[in-house]
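Colleague: the following comprises the amino acid sequence and a computationally predicted model.
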Amino acid sequence: MIAAALALLSAFGYGISDFVGGIASRRVPALRVVLVSYPVAMVLLGILAVIVGGDITGPAIFWGAVCGVSQAFGVWWFYAALASGPISVVSPLTAILVAAVPVGVGIAMGERPTLVADIGIGIALLAVYLVSRDADDDDVSPHRFTKKVAVLTVVSGLAFGLNFVLIHQAPAEANLWPLLFARISASLLIVIIALASRNLRLPTGLPLKLALAAGVIDTISNVAMLLALHASLLSLGSVLISLYPAATVGLAMVVLKERVTRWQAVGMVLALAAVAMIAVG
């Protein structure tokens, strides 16, 4: 139950962080938002890692650094896909891969969830798709799901899903150090990507404040994610964490007054059912 609670805390945090970062990205290029949020998270994780302590070993550094690479490229490819293709297609496909990759790897590594948990995983994957659906599916959009967008969608989903797999390999006795090494490598890569794409400029005003908030919330989410993955099966914890779109949609309803489709509402109900089944299983 504790692992499930931590996974849900992580999902809730990721959902809020995505919402805040998304609002900031409406005003400035998303990469410039990440240029603030990632280093902020890096500094906070560094402080927490020193306070908590833990063993700084080769595996902790390696798995953390490699995880950071998947995070950086995942963000880059994801926003590139959203910029060129329809959000109503890109978002659900990416979210499903984020959940499916660690589930597949966990089962391949010998994890065997109970039947109730297996059913819960299936329902959760369906819930991720339904909740992530765009509310305006019938709108005519100039953005098309081209082969390039399809490739970007798939590789970003694989990168984000691989993030769970890689950080799960980090030794538990290292505590928060792998998260710090992940953010260090991710931040360095983001700076390089921003420099190469001529986006090496920090936002100002409200976008800067939102980016700072996203960095703080992302830090909390990452800590909860690591603790959840260490306390549960990879195939179970990752699915619960991948329910983060529910929080994003909920905030859009309350703050932006966006309407929610019938299918998104069904997805939220299914998400609650999946949480209960996975927690029990």
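Modeller: Perfect, I can see it now.

Colleague: going forward, measure contacts between C-alpha atoms and count neighbours the same way
Modeller: Fine.

Colleague: number of residues surrounding residue 254?
Modeller: A total of 10 residues lie near residue 254 under the criterion other Cα atoms under 10 Å.

Colleague: also residue 89?
Modeller: Residue 89 has 21 nearby residues by other Cα under 10 Å.

Colleague: please identify the helix or strand for the residue lying farthest from the centre of the chain.
Modeller: Centroid-distance maximum for the chain: residue 140 at 28.1 Å, with Cα atoms, centre = their mean. Using DSSP states H and E, residue 140 sits within no helix or strand.

Colleague: let's bring in a second one:
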Amino acid sequence: MSGLTLLALLASGFLGVSDFLGGVLSRRIPLMVVLLVSQVVAAIALSTRLIVEPFDPNASDAILWGVIGGAATAVGVSCLFRGLAIGTMGVVAPITSLSVAVPVIVGLAGGDPVSWLLGIGLAVAVVGTVLASGPEVRAGALEGRRNRLLSVVFAVLSAFGFGLANVSVAYGSVQGVSTTLVVNMLVVLGLYLVGFSIWVHIRLRGAAARLHAGQTASPALLPVPIRARDWVGMAAIGVLGYAAQLSFALASLDGALSVVAVLASLYPVVTVLLGWKLLGERLLRIQIAGVAMVFLGVSTIAASA
């Protein structure tokens, strides 16, 4: 297995675990709290990268792509966590895996070579990812038609956000990995701070309105206390998210964007397998077949890379 393949697969593994934790924690803790805490930790983790490669204020392309990627990342992560929180991982994950379409189309349009073996591997990996992530076909799997529709909408938005973010990181990293990631991280953190402030304002305003109407209203922002393991989980999301982004950035420097994007898009397999193992979500036969296709596709891509 080449270093390129390993880095891209590591990005998938890190992101898959991070997404699982984000979806689980967002079911218990308000989404904005999970997003903000994890992003603060990710920013701290990113600071270690500056020791290896300092920030370059003159890298205009890296800064521009960092801004674009930061906005796309904020949309992708927040929509994904929300979709996983109100839906099931077997429905949301396969839709978000289609994010690979964005960088693959961009990479091929930019002249990335596609051999017949690579083409077969790409096709098998994408199809296998969708099947392994498993469209949940059982009736009543989601709680209510509204949640079903919203989770799909969030998944589609997340797929577009992640696809654009991957393209931005890949293009910005050509001029500077650290500069691209730092700007990306700061933009995401800034957007989350704005979102958190709005969320606090809405919560407090709602509580004040209920009190004014003579109703019982709790001043607490959190419906349940945050446990020690919740803090650990949110910190892990931040570290894993940064590790995934760094792995993808480094892999994109030495490989075709279309290949790296497909390998890095296998994260839904990890998310769904964790949901099956730890949350008791059933793994259907079609999902088992999908897992086998993913491994076959990855092996084919690795052989042709």
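Modeller: Sure, I can see it. All values reported here derive from a predicted model rather than from experimental measurement.

Colleague: work out the TM-score between the chains.
Modeller: With the length set by TM-score structural alignment, normalised by the length of structure 1, the two chains reach a TM-score of 0.88; 280 aligned residues with a Cα RMSD of 2.5 Å.

Colleague: follow-up on the earlier one: how close does the residue farthest from the centre of structure 1 sit to residue 258 of structure 1?
Modeller: Using Cα to Cα, to the nearest Å, we find residue 140 of structure 1 at a distance of 18 Å from residue 258 of structure 1.

Colleague: does residue 248 of structure 1 touch residue 18 like I think?
Modeller: Yes: using Cα atoms under 8 Å, residue 248 of structure 1 is in contact with residue 18, at 6.7 Å.

Colleague: neighbour count winner among the two?
Modeller: Higher neighbour count among residue 248 of structure 1 and residue 18: residue 248, with 23 against 19, using other Cα under 10 Å.

Colleague: contacts only, for residue 234 of structure 1.
Modeller: Under the criterion of Cα atoms under 8 Å, 6 or more residues apart in numbering, the contact list for residue 234 of structure 1 reads 102-103, 106, 111, 164-165, 168.

Colleague: which two in the residues you listed are spaced the farthest apart?
Modeller: Farthest apart among these by Cα to Cα are 111 and 164. That separation is 15.0 Å.

Colleague: higher neighbour count, these two?
Modeller: Neighbour totals were compared for residue 111 of structure 1 and residue 164, and residue 164 leads with 26 against 15 (other Cα under 10 Å).

Colleague: trace the more buried one over to structure 2, please.
Modeller: With TM-score structural alignment as the criterion, residue 164 of structure 1 lines up with residue 166 in structure 2.

Colleague: distance check, that match against residue 247 of structure 2.
Modeller: Distance from residue 166 of structure 2 to residue 247 of structure 2, counting by Cα to Cα: 11 Å.

Colleague: report the longest helix in structure 2, please.
Modeller: Longest helix in structure 2, counting residues (DSSP state H): helix 177-212.

Colleague: give the buried residues for it.
Modeller: The neighbour-count check on helix 177-212 of structure 2 (16 or more other Cα atoms under 10 Å) flags 177-193, 195-196, 199, 203-204, 207-208 as buried.

Colleague: for it, name the packing helices and strands.
Modeller: The contact analysis (3 or more Cα pairs under 8 Å, 6 or more residues apart in numbering; DSSP states H and E) places helix 177-212 of structure 2 against helix 31-46, helix 60-86, helix 145-173, helix 228-254.

Colleague: cool, thanks, talk later.
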